[in-house]
Every structure is written in C-alpha cells, then in structure tokens.
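# Give me coordinates for this.
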Amino acid sequence: MSANVKENVATIANPILDELSMELVDVEYKKEGKNWVLRMFIDHPDGIGLEECSLVSERMSQKLDEEDPIQGSYYLEVSSPGAERPLKNAKDFQGAVGKNVYIKTYEQIDGRKTFTGELVAYEDGEITINIREKTRTIAFQVPERLIANARLSVL
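Sure thing, here's the model as predicted:
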C-alpha cells in the first residue's frame, strides 16, 4: 500500500513542482504513533526555505483533497532534504560528484559495508569514491545495484 501511495503522490506532486522549478527528492508515507504521516522532501537549486515549503504544502493539500489518493486521515509535511540529502537515482549521483557521500552496501566490499568519502565519478551505474583513511586515498567502484543507502555526508 505504501509504495502505491508514494507513486500516486509523486504523480500529483511533479507537475506542481515543475511549475515552481523544484524537484521531488523523496516521499515517505508511514505510521508514526497513532497517526499516518505523508512527508515530501523537495529541493531547488537555490535551496528551500519555509516559504517554499508552505507554498508547496498549500498547493499539495488542495490537489490531494481534490484527487483523494489516500484513504483515511494523515498529516502532510513538506520539507527540504537537508544537508544529508538522500541519493536515489542517477541524476542524484551525478549532482553529487565532487561532494562527500555516505554509502551503505548490501554486500561487503573489501571487508566492509559502509563508506564515506568524496564521490569522484558516476558512470554507467558505477560510483567511484575516494576514501581518505589516515594518509592515503582509496578509489574504488561500487555497482549501483549493491547500494542499500546513499546520501550526502557532512564530515
């Protein structure tokens, strides 16, 4: 059910965000305590502030009321992805080249599953990260299919 809600919300949100030159970074729909929360993370090249979140929240509330894609009551939250923005697709990874990232893999690579370093390249579904350990830098590639979690990292 949650996956369908996320897809339906993305379908509704994308035209609104396109009109505002914003992008939908992620959608969460989950139960928190007794309540369901629909959380949207949005971004813009110039950043996201309270005004932008309020504007999108207003427009989304109206559209969600019209289309009613979610049964039952829920709280809508719209926010910026923050400094540790998730990396979900090729566009995200390409935009993160040159930045510090945190990567967690499904399987061990060189004896470990978590990596933090500079994303130096993204090509054909492979990421290359420079990891600084003590005084050396290690460059290695990870196939995108092995990535369990990826986000920007604040070192």
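# only C-alpha atoms for contact and neighbour calcs from this point on.
OK.
# hey, where'd the strands end up in the protein?
23-32, 35-43, 75-79, 100-109, 112-123, 126-133, 136-143, 147-152 (DSSP state E).
# just so I know, which of these lies nearest Thr11?
Nearest to Thr11 among those is strand 23-32; the distance by Cα to Cα comes to 10.2 Å.
# Now do that closest one: everything it contacts.
Outside of strand 23-32, the residues within contact range by Cα atoms under 8 Å, 6 or more residues apart in numbering are 2, 5-6, 9-10, 13-14, 17, 36-44, 81, 86.
# Leaving out chain neighbours, which residue sits closest to Leu76?
In space, Leu76 comes closest to Leu38 once its chain neighbours are excluded; the distance is 4.8 Å by Cα to Cα, 6 or more residues apart in numbering.
# can I assume that neighbour is in contact with Ser79?
No. In terms of Cα atoms under 8 Å, Leu38 does not count as a neighbour of Ser79; the distance is 11.2 Å.
# and Ser73, how many residues sit next to it?
Other residues within reach of Ser73 by the criterion other Cα atoms under 10 Å amount to 9.
# residues touching it, list them.
Taking Cα under 8 Å, 6+ apart as the definition of contact, the neighbours of Ser73 are Asn35, Trp36.
# one more to line up against the first:
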Amino acid sequence: MIDNFAIEKLFKLVEPIVTEKGFEFYHLEYVKEFGENYLRVYIDSPKGINLDDCESVSRPISDMLDTEDPISEAYYLEVSSPGIDRALYTDKHLSKYTDSQVLVKLDKLFEGKKQYEGILSDYSSEEITLKINEQDFIIPRDKIKIIRLNGEM
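Model (predicted):
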C-alpha cells in the first residue's frame, strides 16, 4: 500500500486535471479489494456525473499517472461519481451537507449503538451533532468510521 505522503501527492496531481475538465474533485482513495489495488477518483457536478464525464477525466489522469508514475505497484484506475449515498470525508463535505439526512457508522459501540441516523446539524474538529427525533445527539469524531448521506430516510 502507499503512504499518506503519496496520497497527498496524488491529490495535488489529480485535482487540477479534474477542475480543468469543469468538475469538482470530490475525493480520492487508494484501496485493496479482493487482492487488487484500486485508485478511485470521485468527481462531482451540480448537473450530476455520467459515463462520458468519467471517461473525459479518466484519460488525462491515466496519462499523467503514466508520466509521473507515483504508484509503484499494479493498480486499476476508476473515476466515478460519489453517488447519492456519498461518504462525507472533509469539513467541506460536512458544511455542504449540513441539514441533510446522514447515516453515521462507528468503529465501536457508543451510547449502546454502532450506527446512528439523523440530520447533520453541526460539526467541529472534535464532534458532530445529529438531530435525532428533535433531540441533539453529539458523537465524537474519533469514534466515527464513516458518515454517509442517507437518501432512504
């Protein structure tokens, strides 16, 4: 696997390509699944993302990766939309989706549960606040595994 320094470098290499193509650079991840490595680049747009959009971004990213060669091991490049139930990774994402329905999954039990659903009403570097049944519920960020938009509520 690649380290955080390499991930930061990838962010800096990929973001200008995505924005030059007229899209929002939403997120990037490098993961191993089923024995294969994947570099996933998530792009977004107010009008949504289609297959042609992904292809238009994938080609120049692939060319740049061939030139820069920032990853020494074999991997697959995937460019896609973050989806309707997108994960919220950054404070920018939390800000954009404040007052939205979210699903919060935790690493361990907190207040007797590992999963919470509610409206994201506030956040800080230390915690997030969900409105659940008109009550504020505070969850420390260091306990959170993932926060996703929840379109099913």
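# Superposing both, give me the TM-score.
TM-score for the superposed pair, counting by TM-score structural alignment, normalised by the length of structure 2: 0.84. Supporting figures: 150 aligned residues with a Cα RMSD of 2.1 Å.
# before we move on, the earlier item: just the buried ones from the contacts of strand 23-32 of structure 1?
With burial judged by 16 or more other Cα atoms under 10 Å, the buried subset of the contacts of strand 23-32 of structure 1 is 5-6, 9-10, 13, 17, 37-44, 81, 86.
# and of these, the nearest to Ala148 of structure 1?
For Ala148 of structure 1, the closest of those turns out to be Pro86, at 11.3 Å, with distances computed as Cα to Cα.
# Contact partners for the aligned partner of the closest one in structure 2?
Counting by TM-score structural alignment, Pro86 of structure 1 corresponds to Ala87 in structure 2. Contact analysis of Ala87 of structure 2 by Cα under 8 Å, 6+ apart lists Ile146, Ile147, Arg148, Leu149.
# and what of Leu119 of structure 1?
Ala96, Val97, Gly98, Lys99, Asn100, Val101, Ile127, Thr128, Ile129, Asn130.
# Let's have those residues in JSON lines, adding neighbour count and distance to Glu66 of structure 1.
What follows is those, written out as JSON lines (neighbours: other Cα atoms under 10 Å; distance: Cα to Cα, whole Å):
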{"residue": "Ala96", "neighbour count": "20", "distance to Glu66 of structure 1": "36"}
{"residue": "Val97", "neighbour count": "17", "distance to Glu66 of structure 1": "40"}
{"residue": "Gly98", "neighbour count": "14", "distance to Glu66 of structure 1": "42"}
{"residue": "Lys99", "neighbour count": "15", "distance to Glu66 of structure 1": "40"}
{"residue": "Asn100", "neighbour count": "21", "distance to Glu66 of structure 1": "41"}
{"residue": "Val101", "neighbour count": "26", "distance to Glu66 of structure 1": "39"}
{"residue": "Ile127", "neighbour count": "22", "distance to Glu66 of structure 1": "41"}
{"residue": "Thr128", "neighbour count": "19", "distance to Glu66 of structure 1": "45"}
{"residue": "Ile129", "neighbour count": "27", "distance to Glu66 of structure 1": "45"}
{"residue": "Asn130", "neighbour count": "21", "distance to Glu66 of structure 1": "48"}
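# In a markdown table: those residues, plus distance to Pro143 of structure 1.
Formatted as a markdown table, these follow (distance: Cα to Cα, whole Å):
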| residue | distance to Pro143 of structure 1 |
| --- | --- |
| Ala96 | 16 |
| Val97 | 16 |
| Gly98 | 18 |
| Lys99 | 18 |
| Asn100 | 18 |
| Val101 | 15 |
| Ile127 | 7 |
| Thr128 | 9 |
| Ile129 | 12 |
| Asn130 | 15 |
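# how close does the residue nearest to the spatial centre of structure 1 sit to Gln62 of structure 1?
Central residue check for structure 1 by Cα atoms, centre = their mean: the C-alpha nearest the mean position is that of Pro86, 3.5 Å away. Applying Cα to Cα, to the nearest Å, the value for Pro86 of structure 1 to Gln62 of structure 1 is 27 Å.
# And Lys91 of structure 1, by the same measure?
Taking Cα to Cα, one finds Lys91 of structure 1 at 29 Å from Gln62 of structure 1.
# do the same with His44 of structure 1
As defined by Cα to Cα, His44 of structure 1 lies at a distance of 22 Å from Gln62 of structure 1.
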